[in-house]
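Student: Provided below are the primary sequence and the corresponding predicted coordinates.
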Amino acid sequence: MEDWRNGGFGLYLHWPFCQSKCPYCDFNSHVATRIDQSRWQAAYLAEIDRVGRETSGRVLNTVFFGGGTPSLMDPEVVHAILDRVRSTWNIANDLEVTLEANPGSVEAGRFRAYAEGGVNRISMGVQALNDADLRRLGRLHSVAEARAAFDIARATFDRVSFDLIYARQDQTLPQWEAELREALSMAVDHLSMYQLTIEDGTAFGDRLARGGLKGLPSDDLGADMYALTQEVCEAHGMPAYEISNHARDGAESRHNRIYWQGGDYAGIGPGAHGRLTLDSIRWATVAQRMPAAWLAAAEAGRGEEPREAVPPSEMADEYLIMGLRLREGLDLTRLRALAPKAISERGLTDMLDLGMVALEGERLRATPQGRVVLNAVITALAA
């Protein structure tokens, strides 16, 4: 059995446009005044056809519309894409179709149209439940608009997730706890919570380099916020199934699990990455990053850059890095089948002795204390 089948097969579609660029964002997102959505639709369909010919006969488990702000896509475009997806691959009975949305772009009619087209899960970029911090984060919506958008989503879709950012400027531990409990009270079944990270090349990165961006929490306070998040969510019946993701039982993101479990995924759209196993070779794919360049390339029949083969040793490294993010960890037998010396036996012994990892049969997982310093644990384990 080819290794990717342990993780499944998904499709990621990148919509690169936003109403504005958030100062913390290093994703491939762009602001455009005019978008020819019919032209973009044709390009997506052409790319689905191209990738579909290479992966014919597979069962597709998930579809994820990411961005950017996919909730700015015309519902007719989403509908046409999903129609083409269903005619291209064999579809899993429980196909998960996620669309990312920003609260400011949510309309009841638009959401109903997405649902009618086949979207069955919404991931909403709320980011904060505090108007002052929303403004600091460059968000265009208010808390009231976020709640209204969430109510629309909840009335339309069975599965709704939203994102929050913590360790924000001047944020205290009690403030984060109050905000977290407020989020949990909204009857969500999935929360993604990310510590604010200042990336080079972003507006926040430039501001920090100039000596601005005051009030960022210390590393110790950030660690306390992470620990509090685990404690409060666990008590609320939403434990972390992955480092940054919490869900009620059965509500986990199946698409993201494909990444973490080393499955195959096709990436379509500007800057989209993918992993495809073809004729027993695993390939890393990446599409042209700039929207205009990708659009022209897709229309010419090849919306991606030249592929690179991923050797088994690198596949093992990816599985080690991604698999340990999951609560249940990874399968050592599978890891060693990819690369017999993928893990340092001395490092494994040291991490077991320190209580950073636990080994149950062939299942290796990070312990709660190990998850706090996971990068260091992975470094110690890597051969």
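Tutor: In hand now; what should we look at?
Student: drop to CA atoms for contacts and neighbour counts, all remaining ones
Tutor: Noted.
Student: Could you pull up the contacting residues of residue 196?
Tutor: Listed by C-alpha atoms under 8 Å, 6 or more residues apart in numbering, the contact partners of residue 196 are 24, 165, 166, 167, 168.
Student: Show me which of those residues is closest to residue 188.
Tutor: Proximity of the contacts of residue 196 to residue 188 (C-alpha to C-alpha) peaks at residue 165, which lies at 16.1 Å.
Student: Help me confirm that that closest one comes into contact with residue 128.
Tutor: Yes. Contact criterion C-alpha atoms under 8 Å: residue 165 and residue 128 qualify, at 6.4 Å.
Student: So which elements touch the longest strand anywhere in the chain?
Tutor: The longest strand of the chain (DSSP state E) is strand 90-101. On a contact count with 3 or more C-alpha pairs under 8 Å, 6 or more residues apart in numbering; DSSP states H and E, strand 90-101 meets strand 59-67, strand 121-127.
Student: Included below, for side-by-side comparison, is a second structure:
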Amino acid sequence: MPVSAEGTVTQGIPRRGFGLYVHWPFCVSKCPYCDFNSHVRERIDAARWQSAYLAELSHYAEAGLGPDAQRGEEITSVFFGGGTPSLMPPETAAAILDAARRHWRLAADTEITLEANPNSAEAAKFAAFAQAGVNRLSIGVQSFDEDALRFLGRAHDAGEARRAIAAAAKAVPRYSFDLIYARPGQTTESWRSELRDALRLAGDHLSLYTLTIEPNTGFAGALARGALKLMPDDEQAALYDLTQEIMQDAGLPAYEISNHAKAGGESRHNLVYWRSGEYLGLGPGAHGRIRRAGQWAATQNRKKPEAWLEQVEQRGEGRESETAISPRERAEEALMMGLRLSEGIHAGNFQAACGLALDDVVPRERTAPLEAAGLLMRTPETLAATRAGRAVLDGLLARLLA
């Protein structure tokens, strides 16, 4: 019987699902911490972009890259990511969802998430997105502290963030928002206060990320110039531990390293990734993991928005590459993704994802010392990192995959 990393018994094999990801690459401005495929443009031809999304969707459906109805597969989640998808016209979202329903079967409980910024103009569109079919909003709040919002380069203030959360709660059944912590100069008490404020506004999910410096970002340049100093590692670790305790006590425990939810409030789309399910990527820079005749492949679309758009208009799709993934490579992906989850990896899902037995890829003699050190838990059906193990996951994976 599966066991969570904290020792909680769960029932059955977790659902892997089939996801559809739609990337909207445009933002009002580029945040200094962001390394996503996002771009600032003065003008966007919305009708042209809508036509391109529909053309690529149709192309992939005709190529048989979606869920296979004969195998009983169906889309379990749709995620509009970015960039800032709340800048998208709601009618574009509606058209994409209508096309997806024409091409494939969507599960009765399909989760349809749209990422949004809290700016007043975008929050005013939440109801229209709900009418288009969106049933979950993920809002990039990042902080309720005005100085922190300026530091993070956000284009909203704390009041707008609170009003956007209220608008989301009114518009859709489920919503989440993000916060970034372990910022330079942040204290334990200020984070405790900010997190308690967030919990008063939270729905069934919160994403809480420690500040990381990604290459080729504004913050990376500032760090190289000496204009930015990061919080020391031990202080970051203390804030991480505090976060886990507060969220556990509040009934939103971590189900993944940076994501917290009430039971049933987990992001179903992200679970597709973490449980090594199949997903199809639409739009500039979108990635996918698909199967062709039983062979897994990694797909990637062209990143630059204009290059993707022109290729779709010429060829019907914006694919830059499709690379076969060997069973061993797929197994390593499954370990890297699955050990992020508190539930860990179920042996049945692992074998379905890569065709290899978990015990063969990660022999018990390799995990035994890590179990003794309190970093892993293993049962006949599951392998999971403990909370301590998830805090040092990169090193843990290096040991497992050596």
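Tutor: It's in. It should be emphasised that the depicted structure is a prediction, and the values quoted were computed from it without experimental measurement.
Student: Check which helix or strand the residue positioned nearest the centre of structure 2 maps to.
Tutor: Central residue of structure 2 (C-alpha atoms, centre = their mean): residue 270, 4.7 Å from the mean position. Element membership of residue 270 of structure 2 [criterion: DSSP states H and E] is helix 268-274.
Student: Check the mean deviation of that helix from structure 1.
Tutor: With mean C-alpha distance after the TM-score superposition for structure 1, helix 268-274 of structure 2 departs from structure 1 by a mean of 0.2 Å once superposed.
Student: Residue 29 of structure 1 -> structure 2?
Tutor: Matched by TM-score structural alignment, residue 29 of structure 1 corresponds to residue 38 in structure 2.
Student: Now do that match against residue 148 of structure 2, distance only.
Tutor: As judged by C-alpha to C-alpha, to the nearest Å, residue 38 of structure 2 and residue 148 of structure 2 stand 22 Å apart.
Student: burial count for the closest residue to residue 249 of structure 1 other than its chain neighbours?
Tutor: For residue 249 of structure 1, ignoring the flanking residues on the chain, the nearest one in space by C-alpha to C-alpha, 6 or more residues apart in numbering is residue 238 at 7.6 Å. Residue 238 of structure 1 has 22 neighbouring residues, counting by other C-alpha atoms under 10 Å.
Student: picking up where we left off before, which ones among the contacts of residue 196 of structure 1 lie within strands?
Tutor: 165, 166.
Student: any chance of the contacts of residue 196 of structure 1 in JSON lines, with neighbour count and distance to residue 36 of structure 1 too?
Tutor: Output for the contacts of residue 196 of structure 1, formatted as JSON lines (neighbours: other C-alpha atoms under 10 Å; distance: C-alpha to C-alpha, whole Å):
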{"residue": "24", "neighbour count": "19", "distance to residue 36 of structure 1": "28"}
{"residue": "165", "neighbour count": "19", "distance to residue 36 of structure 1": "33"}
{"residue": "166", "neighbour count": "23", "distance to residue 36 of structure 1": "36"}
{"residue": "167", "neighbour count": "24", "distance to residue 36 of structure 1": "39"}
{"residue": "168", "neighbour count": "19", "distance to residue 36 of structure 1": "37"}
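Student: and the aligned residue in structure 2 for residue 97 of structure 1, what does it touch?
Tutor: Residue 97 of structure 1 maps onto residue 112 in structure 2 when the alignment is built from TM-score structural alignment. With contacts defined as C-alpha under 8 Å, 6+ apart, residue 112 of structure 2 is in contact with 77, 78, 79, 80, 133, 134, 135, 136.
Student: let's see 10 Å
Tutor: Residues in contact with residue 112 of structure 2 (C-alpha atoms under 10 Å, 6 or more residues apart in numbering) are 19-21, 76-80, 97, 130, 133-137, 174, 268-269.
Student: where does the equivalent of residue 283 of structure 1 over in structure 2 land in three-state SS?
Tutor: Counting by TM-score structural alignment, residue 283 of structure 1 lines up with residue 297 in structure 2. Following DSSP: H, G, I helix; E, B strand; the rest coil, the label given to residue 297 of structure 2 is strand.
Student: Excluding chain neighbours, give the residue nearest to residue 297 of structure 2 in space.
Tutor: residue 324 (4.3 Å).
Student: What of residue 166 of structure 1?
Tutor: Nearest non-adjacent residue to residue 166 of structure 1 (C-alpha to C-alpha, 6+ apart): residue 195, at 5.0 Å.
Student: who's in contact with that neighbour?
Tutor: Counted by C-alpha under 10 Å, 6+ apart, residue 195 of structure 1 has contacts 164, 165, 166, 167, 168, 222, 223, 225, 226, 244.
Student: Helix, strand or coil: sort out residue 162 of structure 1 for me.
Tutor: Classified using three-state DSSP, residue 162 of structure 1 is strand.
Student: gap between it and residue 98 of structure 1?
Tutor: Here residue 162 of structure 1 is placed at a distance of 12 Å from residue 98 of structure 1 (C-alpha to C-alpha).
Student: Now the common contact residues for these two.
Tutor: Common neighbours of residue 162 of structure 1 and residue 98, counting by C-alpha under 10 Å, 6+ apart, are 122, 123.
Student: Those two - which one has more neighbours?
Tutor: Higher neighbour count among residue 162 of structure 1 and residue 98: residue 98, with 24 against 21, using other C-alpha under 10 Å.
Student: That one reaches residue 62, doesn't it?
Tutor: Yes. Using C-alpha atoms under 10 Å, residue 98 of structure 1 is in contact with residue 62, at 8.0 Å.
Student: Between the two, which contacts overlap?
Tutor: Common contacts of residue 98 of structure 1 and residue 62, defined by C-alpha under 10 Å, 6+ apart, comprise 12, 253, 254, 255.
Student: Sounds good, over and out.
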